[in-house]
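1. I would like the atomic coordinates for the input below:
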Amino acid sequence: MKRNILMSIKPRFVKEIIAGTKTFEFRKKICQPHNIEKVYIYSSSPMKKIIGSFDLNIVLEGLPEEIWESCKDGAGVTKEYFMEYYQDKEKAYALQIENLKIFDNFISPYETNKNFTAPQSYMYIDNLSINSCSA
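-> The predicted structure follows:
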């Protein structure tokens, strides 16, 4: 069974994703990508809203230098920033952003769930009903 996740992304990177200059999201750890159908984008503080989604079909895994070479044109960050992010890490993961959909109305998860806690990296959201809010 395919699942959905909610992924926290800093607002400055969300802007790059929306602009189309960032077509890869980088992570130090990743869930089981073959089980994931859709990634919902949570723009972290100060925005604190779910702004859209993308399909997760391709996840690259390798040494940071290899991942940089494969993804640098869609990184949305400098090589210095990338290498600092992966400092002392042997593996890097790149999630290719495909079929990006930005919602007409961004969703505040705090309005529908007073106990909502934003994920540090990601969380499964199989029971979260967001489909009616998509563009």
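2. Please make it C-alpha for all contacts and neighbour counts, starting now.
-> OK.
3. now stretch 45-60: how far from the chain's centre is it?
-> 4 Å (CA atoms, centre = their mean, to the nearest Å).
4. Straight-line length of it, end to end?
-> Terminal residues of stretch 45-60 lie 28 Å apart, using CA to CA, to the nearest Å.
5. Show me what the single longest strand found in the chain is in contact with.
-> When the chain is scanned for its longest strand (criterion: DSSP state E), the result is strand 98-107. Strand 98-107 is contacted from outside by 18, 23, 49-57, 133-135, using CA atoms under 8 Å, 6 or more residues apart in numbering.
6. Alongside the first, I'd like the structure of this one:
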Amino acid sequence: MTAALISIHPRHVKNIIDGCKTIELRSRTVRLNEGDTLWIYSTKPTGAIVAVATIDFVFAQNSESIWKNYSDNLCISRSEYLDYCDDRSVMTLIGLKNVRKIQSLLTLEQIRDLDSEFTPPQFYSKITPDKKIYHTLENL
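-> Here you go, the predicted model:
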């Protein structure tokens, strides 16, 4: 199994934790698999890893079909969806399950104490055992 870190805006993170948003949408191909662990970094102003989830599925689909079949799981308006898709014909869906809010948030400052070169991923990044953050996350 793989572990990865993904950056998501605080509003969407709240919807994921609340269970309203069960699918994360990405404009590029995601090379993760069912069963992988996904650590969720909430972007500024939060600036912390706040939750963890298990990936239920990952697949690409036509953007119109996504809205038709999964709009209730995205927790965004149609206009927000169209702006995000920005005329891309295919988008990637990441299904989330077993979402767990982390009791002690791991702030950006704490992460940088472990790894001074850390920057929150623009898309997502895999977390491997050779990364300093790996063992800290495993113990949360």
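7. re the thing from before, please tell me how far the longest strand of structure 1 is from the chain's geometric centre.
-> 12 Å.
8. In structure 2, what range does it match?
-> Mapping strand 98-107 of structure 1 onto structure 2 (TM-score structural alignment) gives residues 97-106.
9. Next, the contact list for the nearest residue to A4 of structure 2 once chain neighbours are set aside, please.
-> In this structure, A4 of structure 2 finds its nearest non-sequential neighbour in K126, 4.0 Å apart by CA to CA, 6 or more residues apart in numbering. Residues in contact with K126 of structure 2, defined by CA under 8 Å, 6+ apart, are 2-5.
10. residue in structure 1 matching K126 of structure 2?
-> Using TM-score structural alignment, K126 of structure 2 lines up with Y124 in structure 1.
11. what are the ranges of the strands in structure 1?
-> Using DSSP E, the strands assigned to structure 1 run over residues 3-9, 24-27, 36-43, 49-55, 59-62, 92-96, 98-107, 122-124.
12. Out of the ones you listed, which is closest to Y81 of structure 1?
-> strand 24-27 (11.5 Å; CA to CA).
13. Now do the buried residues in the closest one.
-> 24-26 (16 or more other CA atoms under 10 Å).
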